[in-house]
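Asks: Sequence unavailable; structure follows:
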């Protein structure tokens, strides 16, 4: 299917990298998945990125990942654009997850290279190609070299991007220059998502069409506001807001794990998602005072802006 047949606008804007949602025994909770997805609908974000780093997809079984996606689609499919991370260590499982994503109506699939093994470009290309060929869905490359150890070259990128079904890249590397190069080198209408939350504005200025991020999950309204300020050309105010967001991110990174801190903050708001799955660490009781203060800080900053739908 030609990329021209896909509605580009539905893939732009603020996409929350959705967290895992477990019950008190550590098993996937459909009820909590639904509540979390429903919460994000209420905040004005454009979509969800399911099963990525924030969603702990790599730490879940294929059946758990399918259950999470089925629940999300059943709850919010008609209200948000849903991109699914289907990457797994084996190509076979990745393709299986891709086929499942199409069967439940996901809007697009995405994948990192396989982790652990240091793979050649030919191996990564074959890995991604199997997923691309397994469905008719749009495919979004996920480039995050700091965790995968694979640095996507512009030559391999160009080879992948020429395909009609490859419509975008989630650029989680830290170089906005490289982000801009991906945008230019696609040589066709192409989506680029900013990955590092602390440089959302920088990514947008350098050509990103929106962002996918984990810390969006505890301050979605702030990222929606940041997106609106950028679109309206209010760059100075946007810069000020990005700096305030970055101060919050710095505090989140001071806890035993980013995801543990974010999930604990949601719990303070009555949105239970359980603790992250080991080896990701939960926060301890000694951290709760600091998290309560940080949650209050986020609340005050959010309240200073008017909620809106991007």
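Replies: Perfect, I can see it now. All values derive from a computational prediction rather than experimental measurement.
Asks: Please make it C-alpha for all contacts and neighbour counts, starting now.
Replies: Noted.
Asks: Excluding sequence neighbours, find me the nearest residue to residue 148.
Replies: For residue 148, ignoring the flanking residues on the chain, the nearest one in space by CA to CA, 6 or more residues apart in numbering is residue 115 at 5.3 Å.
Asks: Secondary structure element holding the one you found?
Replies: Assigned by DSSP states H and E, residue 115 belongs to neither a helix nor a strand.
Asks: what residues are up against residue 208?
Replies: 179, 180, 183, 191, 192, 193, 194 (CA atoms under 8 Å, 6 or more residues apart in numbering).
Asks: Put this next to the previous one:
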């Protein structure tokens, strides 16, 4: 089973001005990211405005990314949805179209106890083959629900194809705890872009990074230098990546990502309502702020 590793870019979803998926722009984004050296693509997650899309729109995005990537990089599809039935439909679809694996966010909004959490991942992981990898996606600041290390251990033991976690809360203590799941064989990827290097040093396999979408180069350099054993060069690259992450507000507004992609020659597209694009004045200021980083 292919694991997530290195720079895993959480892709944006480009929409037309009338709210449809811009397939051509999405294909441009895939080519851009692969050309810049990212290791994995991760569409239809939080950065991809997952909960604002229909099941059919999410299927279109998944199919487009898998087809365009054509096996050149690992592709995991995020399939978590508000309704468990939709999650199951999207999980089956991801395997059918040839994705390398799936990410599944915890149930959201409503409070879910440990028993329900385990049952949820048992239900979703069982509808795909035992060889098809599943990553649990934990982002309590948005999804409302968290998963303790003890519950994660149970999920891992009961769901043979749950091989890792995408942890997107900046808590290094919890990261270290997850790294001990399944006797240290559990794959952990971190979602805090500005802590990529510390996470790697702690034992994480990589970062699922929205900020690496508009500016993949700095993040790719962090991973390259870390793997080469040059910590000084890796730290220098991380400093740049951190500055970029803070400039982009850490993904708090995906319209920033989309406009920077457009600045770089990749049509970023529009936001899906009720989310809004930046104003003209905001775009002009953003271009000034990122000018020093543009090609």
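Replies: Arrived safely. Predicted model only: the values in this text are computed from it and were never measured.
Asks: List the TM-score for the superposed pair.
Replies: After superposition, the two chains reach a TM-score of 0.94 (TM-score structural alignment, normalised by the length of the second structure), with 292 aligned residues with a CA RMSD of 1.7 Å.
Asks: quick one: the residue nearest to residue 148 of the first structure and residue 89 touch, right?
Replies: Yes: using CA atoms under 8 Å, residue 115 of the first structure is in contact with residue 89, at 6.0 Å.
Asks: What distance do you get for residue 7 of the second structure to residue 106 of the second structure?
Replies: 22 Å (CA to CA, to the nearest Å).
Asks: so what's the aligned residue in the first structure for residue 270 of the second structure closest to, chain neighbours aside?
Replies: Aligned counterpart of residue 270 of the second structure in the first structure: residue 275 (TM-score structural alignment). Distance criterion CA to CA, 6+ apart; nearest residue to residue 275 of the first structure, sequence neighbours excluded, is residue 282 at 5.7 Å.
Asks: gap between the one you found and residue 30 of the first structure?
Replies: 21 Å.
Asks: All the strands of the stretch 51-200 of the second structure, in order from the start?
Replies: 74-78, 101-105, 134-138, 162-167, 187-190 (DSSP state E, counting those that start in this stretch).
Asks: tell me, the fourth one lands on which residues of the first structure?
Replies: The reference is to strand 162-167 of the second structure. Going by TM-score structural alignment: strand 162-167 of the second structure matches residues 166-171.
Asks: And the contacts of the matching stretch?
Replies: By CA under 8 Å, 6+ apart, stretch 166-171 of the first structure touches 3, 132, 138-144, 160-161, 179, 189-195, 211-212.
Asks: Separate out the buried members of those residues.
Replies: Among the contacts of stretch 166-171 of the first structure, those classed as buried by 16 or more other CA atoms under 10 Å are 3, 132, 138-144, 160-161, 179, 190-195, 211-212.
Asks: what's the counterpart of residue 127 of the second structure in the first structure?
Replies: Using TM-score structural alignment, residue 127 of the second structure sits opposite residue 134 in the first structure.
Asks: From what I see, its match and residue 101 are in contact.
Replies: No: using CA under 8 Å, residue 134 of the first structure is not in contact with residue 101, being 10.7 Å away.
Asks: the more surrounded of the two?
Replies: Each of residue 134 of the first structure and residue 101 has its neighbours counted (other CA atoms under 10 Å); residue 101 has more, 26 against 15.
Asks: buried ones in stretch 219-239 of the second structure?
Replies: 219-226, 233-235, 237-239.
Asks: what span of the first structure lines up against that stretch?
Replies: Going by TM-score structural alignment: stretch 219-239 of the second structure matches residues 223-243.
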